[in-house]
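[1] Sequence first, then the predicted structure, then my questions.
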Amino acid sequence: MLHTRTCFALVVFALLVPTANAGEYDWPQWMGPNRDGLTKETGLLKEWPEDGPELAWMVRTVGFGYAGPSIADGKIFILGSVDGETYLMALDENDQGKQLWAALIGEDFDNGWGDGPRSTPTVDGDRVYAMAATGTLICCQVSDGKELWRAKMQDMGGSIPTWGYAESPLVDGDVVICTPGGPQGSVAALDKMTGSIKWQSEGVTDGAQYSSVVKAAPSDRQQYIQLLEKRIFGLDPASGEVLWQQDDWPGRVAVIPTPLTQGNQVYISSGYGVGCRLIELGSTGTDPTTVYDNKVIKSKHDGIVLLDNNLYGYSDGGGWTCQRLRDGKREWSEKGKLGKGSIGYADGMLYCLAEKSGEVVLLDATTEGWQEHGRFTLSPQTEFRNPKGGIWCHPVIANGKLYLRDQELFFAFNVKAE
């Protein structure tokens, strides 16, 4: 297994510094501040040098896995597998990625496509929440990694999906939202201070998939929206009551991308030949109507960005694609210039990462076609990646840096313009 080849030691110690609020350009959770893949950061490079942006630092101490980073208040939080066990780690954002502490979650999840964790930690004030692929959710102090509580998805009726729990927990008000799946309720709300269960969605009991919950407020009706294999639905935040649902989504094998919302619209996509759908909710934030179903974007696990009413991402079989939100029509697609991969966004630019080659490309976020402004190939690359795996962590842009991960290798590139 990958963990038997680990050749580095954990450096664990406490950093006793008061916690401040997250910075304006921090990335405190999966898909950024608002779970939409967008950031308000400006002043970034619009053109890269021939060999790519400057490498600020690279560390080999984050362990194995496919978990992405969150960044808040000068710290980077990331999950990794070390010697067969999953840890939540904190790194110093401003000191070359120096490890500050590591909190043990437990035994690793083993899988034929690569072992270890798959989700992004969520930072909320002086606490950080993280989900291991085995279904253990922990809450730790940001300052020193002290564990405050833990909860297991299996204790809520869940069972580990084929490729492990990959959801990133949502913190909203006084609750943490997660998706154990199963007969006790697919989605659960836990008290964020204690981990005790507040409610489970008795009206939806499907097994867990790999998408993460988002919060939306169509027609001012606040709700949690989640996508499972055959079902997309909205839940009342106070009770977990099902506000609306569609149970005809033709998901298969693995349903992964997080729903995107805008006003009363909900956009979803899945790979393995499924495609995408735009749903319009009624004037009460319920009563869903399908606007279109098509296969313009079939996103497996590569992420989608919604910007100025246009969607950008990689579509299986169709290549890199721009799609109009309102009617689902394709604005452009490009198959030949970069292989399948994930996408990030900042300051009017798209950051596209090819999962097999490690090529990274900077593009204009435009409906006018593929307009490239630099590329480089990630180097070095891990020697330990499972042959069936890829560079599956999405690009993250925060505080003037581009963060990329390839298993135990974690990179920070300077992308701030001078």
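    Here it is on my side, so go on.

[2] hey, let's count contacts and neighbours off CA atoms from now on
    Fine.

[3] what sits against W249?
    The neighbourhood of W249, defined by Cα atoms under 8 Å, 6 or more residues apart in numbering, consists of 229-232.

[4] Adding distance to D347, neighbour count and secondary structure as columns, could you present these in JSON lines?
    Output for the contacts of W249, formatted as JSON lines (distance: Cα to Cα, whole Å; neighbours: other Cα atoms under 10 Å; DSSP: H, G, I helix; E, B strand; the rest coil):
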{"residue": "E229", "distance to D347": "34", "neighbour count": "22", "secondary structure": "coil"}
{"residue": "K230", "distance to D347": "35", "neighbour count": "15", "secondary structure": "coil"}
{"residue": "R231", "distance to D347": "34", "neighbour count": "16", "secondary structure": "coil"}
{"residue": "I232", "distance to D347": "31", "neighbour count": "19", "secondary structure": "strand"}
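
[5] Tell me the buried residues in stretch 170-177?
    Neighbour-count burial for stretch 170-177 flags 170-171, 175-177 (criterion: 16 or more other Cα atoms under 10 Å).

[6] could you dump these to a markdown table with secondary structure and distance to S315?
    Putting the buried residues of stretch 170-177 into a markdown table (DSSP: H, G, I helix; E, B strand; the rest coil; distance: Cα to Cα, whole Å) gives the following:
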| residue | secondary structure | distance to S315 |
| --- | --- | --- |
| L170 | strand | 26 |
| V171 | strand | 30 |
| V175 | strand | 34 |
| V176 | strand | 32 |
| I177 | strand | 29 |
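
[7] one more structure, for comparison:
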Amino acid sequence: MLFAGAVGLQLFAALLLLSNSLSAGDWPQWRGPQRNGHAPADTPFVADGKFFEKWRAEVGTGFSSFACTNGRVFTVGNADDQDTLWCLNVTDGSVLWKHTYPAPLDPNLFEGGPTSTPTVTGERVYVISRTGDIFCLNAADGSIVWHVLLSEEQRQNRPSWGYAGSPLVDDGKVYFNVGSHGLCLNAENGETIWESDNSELPGYTSPFFVETSGARLMLLESEKALQAVDPASGDVKWKFPWITRYGINAADPIVLNDHQLIVTSGYQKGGSLLEFTADSCNEKWRTREIRSQMSPGVLIGDQLYAIDGDAGRDPRLICADPATGKIKWFSREVGCGSVIAVGTQAAVLSESGELLILPAGATEFKPLVRSQILEGKCWTPMAYSDEMFFARNADGRVVCIAKNQNDPPPEKTSNSP
């Protein structure tokens, strides 16, 4: 079985999205510049390195992650049955603007609040609520460019925990995980370009692009399948059945190269290596040892880091061989946390708010750095931009964490918008 490893990843990354120009340190959307959980790093983290808190803010209950670009940090929280999209100053956390709209907290077996992440492109920011309000706002001042409320038929077909997939913007279009296999709107005015039927409930993953065999596909999951869609027409090119208990397909697939990916879900479902082309998909192996319930894993070189297991059921951080699915090592110290890649190192946020940095090519769970940066429940994946981490807990406390250089750290600021 062919596995392209790090070389394939580098080639594939060059083909991924981002038609828009970005600064080197930007993290403008869910899971970063290439929507795969990776951020560049100017310098690696070193053993016993230190972090300091630059600022903290309160944004309201929720699990929205961050978009960071042009000196601004965007996220969403809920208070008093209203969602607020916040635009914060990256330097000190002060509020540049905010936009509030009605949205129920809906604490259905969790704290509730928004679960999708804003997407920023140019001077536009896009966001979708759990109940189907879609906004395009001016990123500079928060003024409404357009607003679309999904049709009653679409909203009746929303999944049990609402819309969670984050907007995907490309070439004048904005895509959402709505309907059986997606929704495409005109990014300039919100008009519908194409929409899917309601034959299946949408899943909770965010759409993203892959390039394979000379074709571009958009991948997203419904409650019953992983689907490859032609982003221009909305036609389904292939469909791989993937039925998970309660219809919870929530962790984005992990792309290995231009023809392989790993799809995974919790609730004892497991993970599978799929090989795909522009019009077909086949399973190569399946394992019960990679079961990501919510947060996606990341591929770093020839190692896959992911959370295996469900919240409240002793989940573990695993390091696996992506070619075989075999576990190399694991740790139960991080709970239902999350992991991103910073350069060649894995950055883990534990469920209890501890930041851990693993060495490149880690052969065991032996963090270089450990720092308690938050308290409370921390399920939301971090963002990393301009050598700063952005993290939040379920209650809505946000922290900006930076490396502590040789100089003493500045006095932190606390903002409660």
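    Right, received. Where do you want to start? It should be emphasised that the depicted structure is a prediction, and the values quoted were computed from it without experimental measurement.

[8] overall similarity of the pair, as a TM-score.
    Here the TM-score for the pair of chains, by TM-score structural alignment, normalised by the length of the second structure, is 0.86; 378 aligned residues with a Cα RMSD of 2.0 Å.

[9] Which members of the buried residues of stretch 170-177 of the first structure are the farthest-apart pair?
    The widest separation within these, taken as Cα to Cα, falls between L170 and V175 and amounts to 8.3 Å.

[10] ok, now how distant is the alignment partner in the first structure of D170 of the second structure from Q262 of the first structure?
    In the first structure, the position corresponding to D170 of the second structure is occupied by D172, as judged by TM-score structural alignment. In this view, D172 of the first structure and Q262 of the first structure are 19 Å apart by Cα to Cα, to the nearest Å.

[11] neighbours of the equivalent of Q303 of the second structure over in the first structure, just the number please.
    Aligned counterpart of Q303 of the second structure in the first structure: N310 (TM-score structural alignment). Around N310 of the first structure there are 19 other residues, counting by other Cα atoms under 10 Å.

[12] how far away is the spatially closest residue to N310 of the first structure that is not a sequence neighbour from A238 of the first structure?
    Distance criterion Cα to Cα, 6 or more residues apart in numbering; nearest residue to N310 of the first structure, sequence neighbours excluded, is R324 at 4.7 Å. Distance of R324 of the first structure to A238 of the first structure, computed by Cα to Cα: 34 Å.

[13] And the strands in the stretch 201-350 of the second structure?
    Listed from the start of the chain, the stretch 201-350 of the second structure has strands (DSSP state E, counting those that start in this stretch) covering 208-212, 215-221, 225-229, 236-241, 254-255, 260-265, 270-276, 281-287, 298-300, 303-308, 316-320, 327-331, 338-342, 345-349.

[14] And for the fifth one, what's in contact with it?
    Think strand 254-255 of the second structure. With Cα under 8 Å, 6+ apart as the test, strand 254-255 of the second structure has contacts from 36, 261-263, 296-299.

[15] Just the buried residues of those.
    Neighbour-count burial (16+ other Cα under 10 Å) applied to the contacts of strand 254-255 of the second structure gives 36, 261-263, 296-299.

[16] for those, which one is nearest P381 of the second structure?
    Sorting these by distance to P381 of the second structure puts P296 at the head of the list, at 8.8 Å, by Cα to Cα.

[17] Neighbours of the residue nearest to that closest one when sequence neighbours are not counted, how many?
    Beyond its immediate neighbours in the sequence, the residue positioned closest to P296 of the second structure (Cα to Cα, 6+ apart) is A251, lying 4.7 Å away. Residues near A251 of the second structure, counting by other Cα under 10 Å, number 22.

[18] thinking A251 of the second structure is in contact with V298, fair?
    No - using Cα atoms under 8 Å, A251 of the second structure is not in contact with V298; the gap is 11.1 Å.

[19] most residues in a single helix of the second structure, which one?
    Looking only at the second structure and at elements set by DSSP state H, the helix with the highest residue count is helix 5-15.

[20] The next helix or strand after that helix: how far from the chain's middle?
    Heading C-terminal from helix 5-15 of the second structure, the first helix or strand you meet, by DSSP states H and E, is strand 38-39. In terms of Cα atoms, centre = their mean, to the nearest Å, the gap separating the centre of strand 38-39 of the second structure from the centre of its chain is 12 Å.

[21] Which helix or strand lies directly C-terminal to strand 38-39 of the second structure?
    Of the helices and strands lying after strand 38-39 of the second structure in sequence (DSSP H and E), the nearest is strand 51-58.
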